[in-house]
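Enquirer: output the structure for:
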Amino acid sequence: MAKKGGGKTKDSKADGIQVVARNRRARFEFDLLEKVEAGIVLKGTEVKSLRNGKASLEESYAGLDRGEAWLYGVDIPEYVEANRMNHTPKRPRKLLLHRKEIDRLKTKASEKGLTIVPLQLYFKNGIAKVEIAIARGRKLHDKREAIKSRETKRDINRALRDRS
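Expert: The predicted structure is shown next:
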């Protein structure tokens, strides 16, 4: 029997996004200047492993090589139920972007101090996507300022919540 109400639950999002992995350190280590959504070329066992929620964006980065965008250092573990046709966990993966987007990323990334960092890996309407950002690395004193402002914001919100 089919469910009434379209099968939507309270937890599912209206835009069909299912996040697999986030790079939480990137938001702390870098100032994010511009975000871009890119497709990613995957093998079948990689997709199955991602659907199980297994991936890590720690120590990963994106680069441009011979006019193509690549994602390096993403750890997608081997799919347990696969046989000898399994994938290599940390292989470079090609990003799918339009030529104009690649050219814009190339000009921005060539500036001093800027890099391309993956922020999250997710499925959007069943298709694997990566959100990448052009970012500038933060200095130690900038990180301390970020921590201080985050803590003061948290204290203010806590005080307002307790007051109500």
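
Enquirer: please make it C-alpha for all contacts and neighbour counts, starting now.
Expert: Noted.

Enquirer: ok, the residue positioned nearest the centre of the chain - contacts?
Expert: Residue closest to the mean C-alpha point of the chain, counted by C-alpha atoms, centre = their mean, is Gln120 at 1.5 Å. Taking C-alpha atoms under 8 Å, 6 or more residues apart in numbering, we find Gln120 in contact with 19-23, 57, 130-132.

Enquirer: would you do the same for the sequence below? I want to compare the two.
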Amino acid sequence: MPKGSGKVLAQNKKANHDYFIEETFEAGIVLRGTEIKSIRNGRVQLKDSFARISNGEVFLNNAHVSPYEQGNQFNHDPLRERKLLLHRQQINKLIGATKQQGYSIVPLKMYLKDGYAKVLIGLAKGKKNYDKRETLKKKEAKREMQRAFKDSQR
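Expert: Alright, predicted model coming up:
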């Protein structure tokens, strides 16, 4: 099964707009209590989230997992830091890349795979404003071509 396949629960659409994604990694995520139930209900948001390396481990920050409605008083903090599970060689590769100027680790999407919540993280390099405009122009031109092709098919 290719990376990023499964039931997609949340997607970070802004990541492809703001960054050049150079490489992706599939990571497991350490959850507490009722978090998996909220995630399965699709109550997760990756909009402003980012990953950070601390003491040789990768952590996901600012990923909002809403508290489970049928939970009790021991519900989790929605914005807490969550540990990502990666192989040591993948972590070492990320450490080496993020030491370079301009690279960061961005979560792209969260999905279920074989009953487990997974996060697809990308090694990303920030885009400049003119790169963002160029990407929008290419996307618009592609959309226009598809529209013209669709009209000519009729």
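
Enquirer: now, which of the contacts of Gln120 of structure 1 sits nearest Leu140 of structure 1?
Expert: Closest approach to Leu140 of structure 1 among these (C-alpha to C-alpha): Asn23, at 19.3 Å.

Enquirer: alignment lookup: the closest one to structure 2.
Expert: Mapped onto structure 2 by TM-score structural alignment, Asn23 of structure 1 lines up with Asn12.

Enquirer: touching, that match and Leu108? I think so.
Expert: Yes: with contact defined as C-alpha atoms under 8 Å, Asn12 of structure 2 counts as touching Leu108 (5.0 Å).

Enquirer: which residues in structure 2 form strands?
Expert: 7-11, 19-29, 44-45, 50-54, 57-61, 64-65, 82-85, 103-113, 116-126 (DSSP state E).

Enquirer: tell me roughly how far the first one lies from structure 1 on average.
Expert: Between strand 7-11 of structure 2 and the aligned residues of structure 1, the post-superposition mean distance stands at 0.6 Å (mean C-alpha distance after the TM-score superposition for structure 1).

Enquirer: cool, and the fifth one?
Expert: Here strand 57-61 of structure 2 is compared with structure 1 after superposition; its mean distance to the aligned residues, by mean C-alpha distance after the TM-score superposition for structure 1, is 0.4 Å.

Enquirer: which residues of structure 1 does that strand align to?
Expert: Going by TM-score structural alignment: strand 57-61 of structure 2 matches residues 68-72.

Enquirer: how about the contacts made by the closest residue to Gly73 of structure 1 other than its chain neighbours?
Expert: If you skip the residues right next to it in sequence, Gly73 of structure 1 has Ser60 as its closest partner in space, 4.3 Å away by C-alpha to C-alpha, 6 or more residues apart in numbering. Contact partners of Ser60 of structure 1, counting by C-alpha under 8 Å, 6+ apart, are 71-74, 117-118.

Enquirer: next one: Asp151 of structure 2
Expert: Listed by C-alpha under 8 Å, 6+ apart, Asp151 of structure 2 has no contact partners.

Enquirer: measure whatever residue of structure 2 lines up with Thr115 of structure 1 to Ala15 of structure 2 for me?
Expert: The alignment partner of Thr115 of structure 1 in structure 2, by TM-score structural alignment, is Ser104. Note on Ser104 of structure 2: its distance to Ala15 of structure 2, by C-alpha to C-alpha, to the nearest Å, is 11 Å.

Enquirer: can you check which residues contact both of the two?
Expert: Common contacts of Ser104 of structure 2 and Ala15 (C-alpha under 8 Å, 6+ apart): none found.

Enquirer: okay, now Ala82 of structure 1: neighbour count?
Expert: Neighbourhood size, Ala82 of structure 1 [other C-alpha atoms under 10 Å]: 13.

Enquirer: revised request: answer the last question for Tyr130 of structure 2.
Expert: So Tyr130 of structure 2, with other C-alpha under 10 Å, has 9 neighbours.

Enquirer: follow-up on the earlier one: and which of the contacts of Ser60 of structure 1 is nearest to Val47 of structure 1?
Expert: Val74 (13.3 Å).
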